[in-house]
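J.: Sequence and predicted structure are below.
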Amino acid sequence: MSLTGSAFFYVLIAATVLAVAATLLLWGRVPGPPSVRWLPRVVMIALCQATAIAVVAVWINNSYGLYSSWNDLLGDDNGSVTAAMPGPPADRAMFTKASDGILETYFRGKDSKLSGEVLVWTPPQYDEPQYRNYRFPVMVLLHGVPGSPSSWVEGGSLPGSIASLMASGAVKPAIVVIPVIDPGGVDTDCSDTADHKNATWLAKDVPDLVDAQFRTLTEAKAWGIIGFSTGGLCSVKLAMQYPQTFASAVAMDPDPFAGDPGVLSDPRLRQANSPLWLAQKRPAVSLFVATSAQDRFSPVSNITALQQAVQYPTTLAAPLVLAQGGHNWGTWQRMFPTVFPWLSDHLDDARAVAGKPGSTTKIGR
C-alpha cells in the first residue's frame, strides 16, 4: 500500500475510530484487580494516541511531500532505481505504462548529464483517429521540494483533475509533462550550478525528450509551465531565463522570488537566478501568480516585489489571492479552476502540421 496513497490514509482514519470505540467498549470490562487492569488500559490509550498521530503525520506528509514512498521514509532503496543511478540517453529512453494512463521513464539528459524521472500524460484526443496528424501544446508541471513527480499524482489527483477541466472545455487538449526538478536529489532552485545543471535538465533535456517521442508543437507559445512552492518559483524563473522554450508560466504559492540563501549560497549566483533580477532583461513571457493570504511561506509581498520588477514586454496578470488556505494541496487544488484555464488560454491550439509526421512513443514492457 502506497505511503502517499488515499487508501492508506483512510485505513489509518478507520483504525483510529476503531481504537477509540474499542477503548470505550472495553474500558470497564478489563478483568482482574486494579493493580492489573491499569496496564491494558494504558495500552488502549497508547493505541488511540498512536493511530491519531499517524493520521496527522500522513496528512502532513501528503500535504508537503516530505517522503514520496516507504523506501524514501525508511532510507532503503530496496534495489529500485535511485536518483543517482545513470539512466539511458534520450534516444534510448523507454516509457512504461503507470496508473491512469500515465507514462513514465527515467533517462539521462544530453546537455545536463543528469538522470531523472519524467511522467507524461496525453489527452484523450491524442489517440483518436481524427487527431492522428495533430500536434499538441504542452503543459510542464513542477513539484515542490521535498517532493517528486508523483506529488502531482497523489496530491493533485492527476490526471483526473486536469482531465475534468479538459472535458468541460475549460482547458484545451494538451500533453502534460511532469519531470523531477532536482535530479540526484540536489535542490538548486532549478538553477545551473557547477555540479548540477538542473535548469538545463528542465529547459532543454526534458523538452528534447518529449519533442522526440510525442506529437508536440515545438514553438515557445505552445509550451507553458506551472508549479507550486519551489516549483512555482522555478516556473517563473525558467520562463524568464528560457523564453525561447516557455512563453507562459504560473506559480502557485511560490518560494521567495529573491532566492533562497540556504539553497544558493553564492549571492551572485542567487541574484542571477532571481526573477526579480531576470525582470531587467524584459523577456517576452506572460506570468500569473497565485497565493493565499494565510500562507506565511508565500506572502503577498512576494508577489508585490515581482509586480514592481516586471517591465513590458514581460507581463504579469492580476494575482489570485485566496482569503484562506495554507501551503498545501487543499489550497493548490482550489486554485486549479483558475490557474490551468489561464495557462491554457496562453497556449497555441492543437493543430495539424504539414510535413511533420507523428512521433512514435517508445513503450517498454
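T.: Received the coordinates, thanks. Predicted model only: the values in this text are computed from it and were never measured. Numbering: from 1, shown residues only.
J.: make it CA atoms for all contacts and neighbour counts henceforth
T.: OK.
J.: Check which element follows the longest helix out of those in the chain along the chain.
T.: For the chain, the helix with the greatest residue count under DSSP state H is helix 34-64. Moving toward the C-terminus from helix 34-64, the next helix or strand (DSSP states H and E) is helix 70-74.
J.: Give me the residues contacting that next one.
T.: The contact list for helix 70-74, computed with CA atoms under 8 Å, 6 or more residues apart in numbering, reads Ser2, Leu3, Tyr67, Asp77, Asn78.
J.: ok, and here's another one to check against it:
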Amino acid sequence: MGLTSNNVVMLSVVASVLLFGTTVWLWPRLARRGVAAVFGRIGILLVTQVSLFAALGLFANQSFGFYGSWSDLFGTETTPGVVVNHDAAGNTRVQVTDIRKMNITGNSSPAVAGRIEKVTIKGPQSGLGSQAYVYLPPEYFRPEYSRRDFPATLVLTGYPGTTEALINGLKYPQNAHKLVKDGRMQPMVLVMLRPTVAPPRDTECMDVPGGPQTETFFTQDVPTAVEGHYRVGKRARNWGVIGNSTGGYCALKMAMRHPETFSAAAGLSPSYKSPIDATTGDLFGGSKRLERENDLMWRLDHLPAPPVSLLVSSSEHGEKNYNDTVKFIEKVKEVNGRGEPTRISSIILKSGGHNFNTWKREVPSALEWLGGRLSDR
C-alpha cells in the first residue's frame, strides 16, 4: 500500500485506537510494583504514543503532500530525474508509463470519467526530465471532439510537494470534471508536475546560471512535448499555468516572463520574488540584474507589462503574503490604467492559512477563471 493511500491512513488510525484501548484495559494489571510491571507500562505507553504520532503524521502527509512514497520518506529514492539522450532526432518526449482510471458515479469509462496518464516528459532544450500526470477530460475520448484541440493548463505543486497531492489532495482532475459537467468551464487538459525537477534543490523555476535550466523546461520543453503527444493547442492563448505556494510564484513569473507560452496564470498563496536559503542555494550566480528580473514587483515597475491575465489569492488572516498580494494587485491595476495589457483578478478569503485546506477552497474558482481565459482555437 502506498504511503499516501487512504488504506494506510485508516489502518494507522485503527491501530492507534486499538492500542489505546488495550492500554486502558491492561493498565490495572501493570499497576503493580516490580521491574516487569514498570517496563510493561513504559513499553505499552511508548507503543501507543508511537502509533498515535504515526497516524497523525500519515494524515498530515496525505493532506499536505510532504512525501509521495515510502522510498521518498526514508530517503532511499536516489533517482534525481530522467536522463535525456539527444542523439536521435524526433525522439519521443512523452512516454506513458501508467494509466489511472477515474471513477465517476460508478463509471470509469474514459468517455464518461476521463483518464489520468502517468508520463515521463523529456526536455531536450533544458536537459531535464520529470514524471508528470496528465488529466484528459471525457470529451477527449468522444467522437464529436476527435478533431478538436483542447486548451491545456500546467499545474504545479509547492516545494517540496508531490505530484500525487494535486490529484489526491487538491483534486484538480475531480474539480475540473465537475466544473465542466456543471457548465462552468470548458474541458481542458491538465499537466500536473512538481516544480522540483532537480531534487532536492528548490530552483524556484529558474534557469540557474551553471545549474538546472528549470524555466526552460517548463516554458519550452513541457508545452512542446505535450503538444506533440496530445491534442492540445499550440499557441499562448491555449495555455495556462496554475500553482500553489512556490508553484504559485512560478506560475505568475513564467506567464509574465513568457507571454509567448502562457496567456493566463493563477498563483494561489504565491510569493512575488525568489528567496535565497539553504534549499535554493545561489539562484542568480551573483547577478543583481537576474535577481531583479525575477522579482515580480520590480518587473511591474521597470519593464513593459505583458499581455497576460493573472489571478492571485491570499487571506486577510492566516497568510503572510496578504500585504504583498494587495500591493501586487495595486501595481497591476496601475499599469493597466496606463493602457498596458496585463489584467489582474484575485481571490481574497477572510481567513485561511498557508495549507491545503485553504487551497481546496480556491482551486474550483481558479480553474473556472482559467477556463474562461483560454481558447481552444
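T.: On my side now, so go ahead. For clarity, every value in this text was computed on a predicted model and none was experimentally measured.
J.: hmm, back to that, post-alignment, the longest helix of structure 1 versus structure 2, mean distance?
T.: Overlaying structure 2 shows helix 34-64 of structure 1 at a mean distance of 2.3 Å from the equivalent residues (mean CA distance after the TM-score superposition for structure 1).
J.: Go through that helix and flag the buried ones.
T.: If you call a residue buried by 16 or more other CA atoms under 10 Å, then helix 34-64 of structure 1 has these buried ones: 41, 44, 47-48, 51-52, 54-55, 58-59, 61-64.
J.: Equivalent analysis for stretch 26-33 of structure 1, please.
T.: In stretch 26-33 of structure 1, the ones that count as buried by 16+ other CA under 10 Å are Trp27.
J.: what's that stretch in contact with?
T.: Contacts made with stretch 26-33 of structure 1 from outside it, assessed by CA under 8 Å, 6+ apart, are listed as Arg37, Pro40, Arg41.
J.: re the thing from before, quick one: distance of the longest helix of structure 1 to the chain centre.
T.: Relative to the centre of its chain, helix 34-64 of structure 1 is centred 32 Å away, using CA atoms, centre = their mean, to the nearest Å.
J.: list the helices and strands that helix packs on?
T.: Applying 3 or more CA pairs under 8 Å, 6 or more residues apart in numbering; DSSP states H and E, one finds that helix 34-64 of structure 1 contacts helix 6-26, helix 329-345.
J.: that older thread, going by distance to Leu18 of structure 1, which of the contacts of stretch 26-33 of structure 1 wins?
T.: Arg41 (15.2 Å; CA to CA).
J.: Show me what the closest one lines up with in structure 2.
T.: The equivalent of Arg41 of structure 1 in structure 2 is Arg41 (alignment by TM-score structural alignment).
J.: any idea how far the residue of structure 1 most remote from its centre lies from Val43 of structure 1?
T.: Note on structure 1: the largest C-alpha distance from the chain mean falls to Pro33, namely 56.8 Å (CA atoms, centre = their mean). Using CA to CA, to the nearest Å, one obtains 17 Å as the distance from Pro33 of structure 1 to Val43 of structure 1.
J.: One more: Phe257 of structure 1?
T.: Phe257 of structure 1 is 50 Å from Val43 of structure 1, by CA to CA.
J.: swap in Met94 of structure 1?
T.: Spatial separation of Met94 of structure 1 from Val43 of structure 1 under the definition CA to CA is 51 Å.
J.: Return the residues in contact with the residue most central in space within structure 1.
T.: With distances taken as CA atoms, centre = their mean, His143 lies nearest the centre of structure 1, 2.5 Å away. With contact taken as CA under 8 Å, 6+ apart, His143 of structure 1 is in contact with Pro149, Ser151, Trp152, Val180, Ile181, Gly227, Phe228, Ser229, Thr230, Gly231.
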